[in-house]
Structures are given as structure tokens and as C-alpha cells.
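Novice: predicted model and sequence follow; I will ask about them next.
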Amino acid sequence: MYYFIRHYDIFRALLLISATAFNETFLWMIYQLAIYPRLLSPLRHLPEPKSSRFFTGESFNIFITPSMTTTRKWINETPNDGLIRFRTLWGVDSLMVTSPELLGELLISKAYDYTKRPWLAKVLALVLGNGIIFAEGAEHKRQRKHLIPPFAYSRIKELYPLFWKQTCDATAILSSVVQDQKPIQINDWASRLTLDIIGEAGMGQSFQAVSKPTDNELYGAYATVFKQSPKQQARQIVRRLVRDFFSSRLPYFEQWFPLDPNNPAVRSIRLIRRLTREIIASGKASIDPLAAGGGRQQARIDVINAAVGSQAFSEEELVNQMMTFLLAGHESTASALTMACYYFCKHPEVQDKLRAEIRATLPSPSSSSTIDAARIRSQPYLMAVVEEVMRIAPAVPISGRVAVTDTWIGKNQFVPKGTTVILASAAINTSKELWGPDALEFKPERWLNGTIPKSPFANMTFLHGPRSCMGEDFARGVFACVVAAWVGRFEMEFEDPDYKPVFAPATLNIRLEGGMGIKLRPIDGW
């Protein structure tokens, strides 16, 4: 009998505990989903999208569907005064900023009240290292101070001849490939070409991704890292977050469960870092009299040479900065080129007009003539096309910040610490309130007839303030040179006349699922 009573008491205790835990969980759910967001949240008076769900909020729309599509729908269909509130899983409050005035406040005067999202920083730091993108506070200010000179336009303009030469070499190879009129995956060619240009102009190295793609060690590593499907990327993110969660609580977790050394992405990242370290050593040798054998060598004209010469970074910091420049810069510019080709195929009249300007003013890629920055940037329609592509299809359509302190935005809107604030570049750039009723249409002429908004914060392609993209002038120069050469030499059309772009969800850069097949027809006379 004693045995029965003892176990009965234990059973009752466990039942009471489970019932208490259930009740607490149930009450927390009611508070989190119904009471706090409707009665207590300081953001409760702000407008919300109509598509929000009770349990998941807008999580499905943000992470499962392309963020560009979702945020554009919000900004153009949700009446607002500069802020849109949306909720994610379990009713967690978030904000999207929609007005130039509030964007200026968030990016300039209160830039350091917000940081990058910690979970995303942990994941991307695996690939990019702890460089300028993820540095915060005083460390970010220090890194940016010493990285601004290598990316200043006064230095970037000296690289235009290298941009043009690499583009001309690639155009010659592409011309021979498309002679039989077979379609090509233009996204693949754009990726390889931008990698070659960044290698030569950014690091003083010939990667040969265009001429030798199948036996190119570096390009293969890039493909492994960046060509993963969204599902593969999601698994990598979940795996990393789980590892971080347990590692912070179990001291020996990392030793017990190390990263799989045979994982293709892990191997590729290690390979890229090793090659980057070798390139940095080469850059040091080019400016160090002792390392160069007692005599100073001819200084290379590239970005890494300037960063090494500043002597402001350790070797590991230089590796992280160059990883950021290589990976982020290469992929974003390739995305922009792919989208440019999409709009050229969709709007052949733009092709024709741009081709006429280019052929009348610029030398053929097959000639030995070189080009400087002034000559490229003096082509009005070319630069209008470049700006319009970057506006309507920003390479990074959405980025996020987290408030690190209780703060305010606007005249009287309180933002609690921990609130996520998203900067939806693709939405701001196509806001009908800012850009007019034709905001979603591809119209390069808007940059020539003075109809663009006056506020710089109406165009968020490269962001603004201390967190803006320092590679803006580099990216714009590469983009303009490639567009000029390709449109001048080829006539473009879709492989499938009925092609409709399908954008991959939950990706940092704009990415077309399945790529994009197009036909290039070389045009004589230039």
C-alpha cells in the first residue's frame, strides 16, 4: 500500500506540474498573441498589412515568398505615414520604414541605435568573416575610416581601363560561344565575368573564371557557396543557429560536434579564405621593399593594394575585408547584370536606343582602344539605364536592423529595444508615392527628364550614411562597362518568348530560380 501511495503522490505532483506548465504556456500565448499586440504594444496604432495571420503574422510572406514582392505590396497597398507595423511568429512586433524623412533619421542621426540582426550576422560571418558588414559601434567606425580611401571615386576611376579590358576579353569569348545561336545561362556568364573583374581590379589577380570555368578552383568554390538552393541555405542557417544555441550552454559542444570538414560549403569557404590570404601576402610583397627583394616594385592599382598600404588592418582583418568584397561585391553585381539582361529582352526598344548611343561614341570591344571613367559616364542613356536597373531591381532587396536600445523615430513613435526594423530597398525604390504611378515600370527616361524624387533616401539601392555600401562606385563602374560592351555587340532575346521571372525566396541577393536562358546574336559593324 505504501508503494502505491508513494507513486500516486509522485504521479499527482507530475500531473500538477504539467498542468501548471500547460496553463502558463496557454496564458503566455494569449498574452503574446492577443493582449500585448492589441492593448499594450507601443506600435499598436500603426497600420498593418491585411495579410497577417494570427499565429505566424507575416513570417510566411517574409521568409517563404520573395521579400521583394511582399514589401512592394505592403508599401503600395497599406496607407501609412512612414511606418508600417508587421508581426512575425508569435506576434513579435517589427517595423518597415517607408518615408525618406524617417529613413534619413534611422540611417544618419540614429545609425548606431540599430545593429545588424544578430542571428543573420552569425550565419553570414561563417562565409564573410567579421569584416566591415558586421562590425558595430567604434569598431565599425575604425574599419570604415580606413576602408573609405580605397573605395573613393578618385581611386576607382583609375580602374575603369581594367574594367573595360576584362569586359572586352570576356565579350570576345562570348562572341565565339554564341555563333551557333545556342541559348546561354546569362546569370552564369555574369557571375564569372564579375568575378574576373573583381579579381583583376580589386585584388590584382587573374581568376580566369570566364576562360577556364570548368577547371577553375576559385569559381568552383564560389558556385558551391552561392548556388545552393533556398532549402539548402535554410538548412545551413538552422544548423548554425542550433550549434550556437547549444555551444553557449555546453562548453565542450564545439569539440564534441565540430563542423563537418567534408561539407562542400565548409570546404569551399576554407579554400576561398586560403586563396585570399595568399593574395594578401602577394599584395604586401608588392609594396614592402624587403619582401620585394630589396627594391620597391611597381605598385599595383587595385583595392587590396590600397588597403594593405594603409597598415590599419591585421592579416586576419584583411582576409575578412577581402572576403566581404569578393563574395558580396561579386554576387550583387552579377545579380544586377542578370536583371539588366532581363529588361533588355523585355524591352528591345531600350536595347536599340542604347546600342545606337554606344556604337556612335565608344570603341568596339574588339579594338585595342581603352576607355576611361569620364568617357563611360558621359553617355547619358547608358547611365540612365544603369540607374534604372539598379533602382527597379536592387541587388539586396531587403536588409534588417535591430534596436539595441529604447529609442524614438519620427516625432513621437517609441521603438522598444529588440524591435526589428527592415529597410526594404526594393519597396522604397518602387513606391508609387515617391516615384509616381509608373514606379514599377522600367523607364530609363525618368533619369533624363527630371522626374526622379529629389530626396536621396527615395533610392535605397546602396543605402546611405555610415552603413552605406562603400563599393557603390566600383559596382556602378563595372556594371556600366559590361552593359556598354554587351548591348553594343549583341542583340538579346529570351530563350523562351513567354519567360516569366521566378525569384527565389529568403535570399540576400535577387536570384532567379532556374537561372535565365537568353539568345545572343552578334551584330556586325562595331
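Specialist: Yep, it's here. Residues are numbered from 1 along each chain as shown.
Novice: from here on, contacts and neighbour counts on C-alpha atoms
Specialist: Will do.
Novice: identify each buried residue in stretch 120-127, please.
Specialist: 121-123, 127 (16 or more other Cα atoms under 10 Å).
Novice: same list (the residues you listed) but as CSV, adding distance to residue 427.
Specialist: Output for the buried residues of stretch 120-127, formatted as CSV (distance: Cα to Cα, whole Å):
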residue, distance to residue 427
121, 23
122, 26
123, 25
127, 27
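Novice: could I get those as CSV with distance to residue 398 and secondary structure?
Specialist: CSV is the format used below for the buried residues of stretch 120-127 (distance: Cα to Cα, whole Å; DSSP: H, G, I helix; E, B strand; the rest coil):
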residue, distance to residue 398, secondary structure
121, 15, helix
122, 18, helix
123, 17, helix
127, 19, helix
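Novice: what is the nearest of these to residue 423?
Specialist: residue 121 (16.0 Å; Cα to Cα).
Novice: any idea how far that closest one lies from residue 132?
Specialist: Taking Cα to Cα, to the nearest Å as the criterion, residue 121 is separated from residue 132 by 11 Å.
Novice: included below, for side-by-side comparison, is a second structure:
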Amino acid sequence: MNSLVILAISSIAWLIWRAARSVFIRSPIDNVPGPTAPSLMRGNLGQLLNRDGWEFLDEVGQKYNKVVKLKGLFGHRMLYVFDPKALHQVVIKEADIYDLPEWLTDGVKLTTGPGLLGVHGAHHRRQRKMLNPAFSIKHMRTLTPLFYGVAHRLRSAMETQVGDVPTTINMVNWFSRTALELIGQGGLGYSLDSLDTPMPNPYGEALKQFLPALFANAELQFLLKHVKKIGSPAFRSAMIDWLPLPDLQRLKKVVSILGYEARNLYFIKKKALQAGGENVLKQVGEGKDIMSILMQANMQASEEDRLTEDELIGQMSLLVQAGTDTTSNALTMLIHILAEHPNIQDKLRSEIQQAKEQYGEDIPYDNLVSLPYMDALCRETLRLFPPVSFIFRETRKDVIMPLSEAIAGVDGTTMTEIPVPAGTTVIIGIRAVNHSKNVWGDDVKEFKPERWLSPLPATVMEAHIPGVYSNLMTFNGGGRACIGFKFSQLEMKVVLATIVSSFKISLADVTKDVVWNLAGVYYPTVGKYSNQPGFPVTLERIQA
């Protein structure tokens, strides 16, 4: 009890000090325009982390000029950035200064282990170097037949559910299970969902709960870098058990299951790889999955480059958690668009059918990824509806942030650059960059796949957006860009080619009640206040 009293007093004192510091100590960031914070305690986080916060994000992206001041917990200053020149510094030129926040990496290590998102600097570069070959185009060609195998199982399961008459089904459920199986087979060499039983295995079930549970505890994560300094690890663990916060307890339970299952899968795979020969070929994917390639490369690496078992397990956990909801929900958004626009659906189906006639039922990798209309659809969907709307960084030291064009400060002075103190939270506004009218033109809010079928506007090329994918920030850029974006693109296109050629997709009566929720990864629900992901559409089988 004495420890709890000391902890409570220390925490209150720290919070008071932080609030007072933000009020009485001036910062260069204070001259950057931004919206008023509605809460002294939460700042703008209540708006930023609200599942219904799309209007706030759009207001920030349209009303202000590419760099916006926001407030975090107890007055902590944050910069919401979507200026291309500033972003080039953040994600490429000075990426080591604008690193992942401690609360984020601490949270990653607590939940998934020391994988790519849980380490910094040279440690991160060493891990990424080991992983890069497994995400190459050459390896994607190898994985394509495996992906088609999963897509065919999905089609068979959906045909069984649909039968011979138009039937309304929950697409988000099928796509999430499919993405889980694709990352299971292609990433881990393990089947996580056979797609022929009502529900996936415990690992799959826990994975489905992970991101919602993590987002529900988003504001607690900002306190991690301070809480981690209090007491011993055993004391902090006991504190988590003691805190009467249902969302926190749910997250702890999910993380416990994920940790156990990931470690178990790792040792099964390690044993098979050490035995070699037939043992590898008997695995799902026959040793062609990402983790098999990584573990084999790790065995052959020099001692200084070799990853520890905890790092390998961390990569395994991160692969599955980062690669499931992002792809499945982007696919669901695409199906939403196709259901709303039958003309777009018909045009896509025609292109797919022509390719199948020319190349066979399973369109080869190079031909599939270069289908022009399908590619334009994917690009436009990921531009207008990026699954992740923003990501966080934190400055490790004082730095001067350059701007592509001057902004007017709060005091009326012209600002061509912004002095950013160490410890400032910088938010990369992915959605804001993708929705910039100055970059994409007056029709920026319109869904127009055709924009990708002709040369892009000069303003797009001149902006020099530092994203790794198609002049967009959807997959980030620089050394922290999403390593699996080619994997994700292949998943989406294989599933689209299989499903669109087999089913006519229409809006169901209840589709009008679907709401897309802002979260770490957006997700649909039927009804504004539902906590259960869902997206119903009507499918009708297309006879061969």
C-alpha cells in the first residue's frame, strides 16, 4: 500500500509539472497555427483517437497549411505534418532524429517482442537487411501459387455459403480470415485458418482482437516511457494486474496468447529447419515462407549480424499482426467501392476474364500485377482510403524542420522553417498528404481510377512525396517504410482476381448502415456504435 501511495503521489506531481510546463514555458512550436485543444488533460487526443474522428482529420488537413500544432496529454506539444519537404526530412534525411517514440517501441516490445517496430538505429537496419530478401519481387513470384491456393479455398467456402441464389454475407469476416491464412502460409509456413471451419484457431482468434484492444489503450501508451521508470519489472507487472481497466486486462490476455502461440510456432519451425530435407518440404509452403527464409539466412549469417531468438519471434509476431487487418480491411473497402459502382466492377471483371483467357486460371505474378485497371483501382483505393491514417515519430534532439512553402505564424510572421525541440511528437499525416488538393487537384476527394491510367499531374511529380509506393504515403517511406507492401499488393490482387471473376457483388439492404471507423487500422461496422467488425454485401455466383 505504501508503494501505491508513493506511485500515486509521484504520478500526480509529474502530471501537474507537465501541465504547468506546457503553460509557462514557451516553445517555437507555439507559433505554428492549430486548432484549440478541447481538454487540458487530453489535448487534441480525444479528437485524434476518436473512432468517429474523420471530420477532425479532414479539418486539420484542409484548414491549415501542411504543418499543424496539436496538443497531447497535459499540454504536450505535437506537430501534425503533411508538407512533402518536411516529410522528406522526417522519413529519409533525418530519420534517426525523427525516430519512433519510446512509448511506441516499448509497447511493441511488450506486446510482440523486439521486432522491426521495437528497435532503433543500427539495430533496426540490421534486422531489415536480414528481412529484405524475403520481401523481394523474386520471392513474391515464388509465393504466388501458394496465394492462389488460399484464394481458391476462399472461393469454394463462399460458393458453399452463397449457393445458387443471391445471398448476403459478411465480407470483412471472410477477408480477415483469408488475410490471416495468407500471412500464416506465406509468412510463417503455418496454416492459421483452414477457411472450412466456423472459426480460426486460438492464435487467429487472438490476432483478430489485438489491434482493437491496442487502440482502446492508445492513450495509456503515451504514459509508458514514464511508467517504465517506476519500480522493478515485477512491480510494474503486478500494477497492470491490479489496475481495474477492462481494456488493459483484455489487451494483456490477448498478448499472453499471442506470445505463447508465436513461441510455440517458432520452435516447431526451428526443429524442422535443423532436421532439413523432407522435414522442411512437409511444412506448409515447403519452406518458401518468409520466416523459413529468414531463419535459414540467420543460421548462415556472421555472428555480429545474426538475430537472437527473441528477435526472430518478434519478427514472426509483427508479420502477422501488421499484415492481417491492414490488407483485409483494404480489400473490404475495395469490395465496398465495387458494390457501389457496378460499372467499375464490370470493367474490372472484363479485364480479369481476358487475362485468364490469355494466361490461364491463375494469372502469373508479372501479368497479374501489371493489369492496368486492377492496378489503378488498388492505387486509387489506397490513396483515398489509406488503412492507416497517421503514424507517430518523436524527435531525439533539437532540429530545424524545412517547409516547401512558407506559412503564417500565430503572431503574423512568415515561417519558412520550424525549430523543433527534442522530445516533440511528430505525426505523419498520411491521409492528409494523400488528400492534398495542392498536390492532386480539385478532384482530390473523387474516386477516379482513371487518374492512374494517364500521366499524373505535374504537381504530383513536383511535390516529391517521399512515400515508397506510387507518390503516396500509404506505406510510409524511407528506412521505416512498410517492408511488406509488395506482399500486401499481391494478396489483394490474387483475391480480387479470384472473387470478382466468380461473383457479382451488390449492396445489401443493411450496407447503408455500414460505418468506417477511424482506428490504428480503419475497420467497418454495421451501425455507428457497434464494436463488432462487419461489412454485409450480396453475392451472386457467376456461371462459367
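Specialist: Here it is on my side, so go on. Only a predicted model underlies this, so the values are computations on that prediction, with no experimental measurement involved.
Novice: how alike are these chains, TM-score-wise?
Specialist: TM-score for the superposed chains, counting by TM-score structural alignment, normalised by the length of the first structure: 0.83, backed by 488 aligned residues with a Cα RMSD of 3.2 Å.
Novice: quick revisit: spit out the residues that contact residue 121 and residue 132 of the first structure alike.
Specialist: By Cα atoms under 8 Å, 6 or more residues apart in numbering, residue 121 of the first structure and residue 132 have no common neighbours.
Novice: ok so, going back, from the buried residues of stretch 120-127 of the first structure, which is closest to residue 151 of the first structure?
Specialist: residue 127 (21.9 Å).
Novice: quick one: map that closest one onto the second structure.
Specialist: Using TM-score structural alignment, the equivalent of residue 127 of the first structure in the second structure is residue 111.
Novice: can you give me the helices for the stretch 301-450 of the second structure?
Specialist: 309-340, 342-359, 365-369, 372-384, 430-434, 437-440 (DSSP state H, counting those that start in this stretch).
Novice: to residue 418 of the second structure, which of the ones you listed lies closest?
Specialist: helix 430-434 (18.8 Å).
Novice: so which bit of the first structure is that closest one matched to?
Specialist: Going by TM-score structural alignment: helix 430-434 of the second structure matches residues 425-429.
Novice: what do you get for stretch 371-379 of the second structure?
Specialist: So stretch 371-379 of the second structure sits over residues 379-387 in the first structure, by TM-score structural alignment.
Novice: what's that stretch in contact with?
Specialist: Residues contacting stretch 379-387 of the first structure (Cα under 8 Å, 6+ apart): 354, 357-358, 377, 444-448, 476, 479-480, 484.
Novice: would you list those residues in CSV and tack on neighbour count?
Specialist: Shown next, in CSV, are the contacts of stretch 379-387 of the first structure (neighbours: other Cα atoms under 10 Å):
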residue, neighbour count
354, 23
357, 16
358, 23
377, 15
444, 19
445, 16
446, 18
447, 18
448, 12
476, 17
479, 21
480, 23
484, 25
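Novice: what residues sit buried inside the match of stretch 371-379 of the second structure?
Specialist: 379, 381-387.
Novice: same list (the residues you listed) but as JSON lines, adding distance to residue 90 of the first structure.
Specialist: Listed next are these as JSON lines, based on distance: Cα to Cα, whole Å:
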{"residue": "379", "distance to residue 90 of the first structure": "52"}
{"residue": "381", "distance to residue 90 of the first structure": "49"}
{"residue": "382", "distance to residue 90 of the first structure": "48"}
{"residue": "383", "distance to residue 90 of the first structure": "46"}
{"residue": "384", "distance to residue 90 of the first structure": "44"}
{"residue": "385", "distance to residue 90 of the first structure": "43"}
{"residue": "386", "distance to residue 90 of the first structure": "42"}
{"residue": "387", "distance to residue 90 of the first structure": "40"}
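Novice: now, which of those sits nearest residue 36 of the first structure?
Specialist: residue 387 (43.5 Å).
Novice: check contacts around whichever residue in the first structure pairs up with residue 71 of the second structure.
Specialist: Mapped onto the first structure by TM-score structural alignment, residue 71 of the second structure lines up with residue 87. Residue 87 of the first structure sits next to 52, 56-59, 93-94 when contact means Cα under 8 Å, 6+ apart.
Novice: look up how far residue 389 of the first structure lies from residue 87 of the first structure.
Specialist: 31 Å.
Novice: again, but for residue 469 of the first structure
Specialist: 17 Å.
Novice: compare those two (neighbour count), which wins?
Specialist: A count of neighbours by other Cα atoms under 10 Å puts residue 389 above the other of residue 469 of the first structure and residue 389, at 23 against 16.
Novice: the strands in the stretch 101-250 of the first structure, which residues?
Specialist: Listed in chain order, the strands of the stretch 101-250 of the first structure (DSSP state E, counting those that start in this stretch) span 114-116, 184-185.
Novice: same question but for the stretch 401-544 of the second structure, I mixed them up
Specialist: 414-420, 425-428, 503-507, 514-517, 523-526, 536-541.
Novice: of the ones you listed, which is nearest residue 407 of the second structure?
Specialist: Among the strands of the stretch 401-544 of the second structure, strand 414-420 sits nearest to residue 407 of the second structure (Cα to Cα), with 5.3 Å.
Novice: list the buried residues of the closest one.
Specialist: Result for strand 414-420 of the second structure [16+ other Cα under 10 Å]: buried residues 415, 418, 420.
Novice: dump those residues to JSON lines, plus distance to residue 134 of the second structure.
Specialist: Compiled in JSON lines, these are given as follows (distance: Cα to Cα, whole Å):
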{"residue": "415", "distance to residue 134 of the second structure": "44"}
{"residue": "418", "distance to residue 134 of the second structure": "39"}
{"residue": "420", "distance to residue 134 of the second structure": "37"}
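Novice: which of those residues sits closest to residue 459 of the second structure?
Specialist: For those, the nearest to residue 459 of the second structure is residue 415 (22.4 Å; Cα to Cα).
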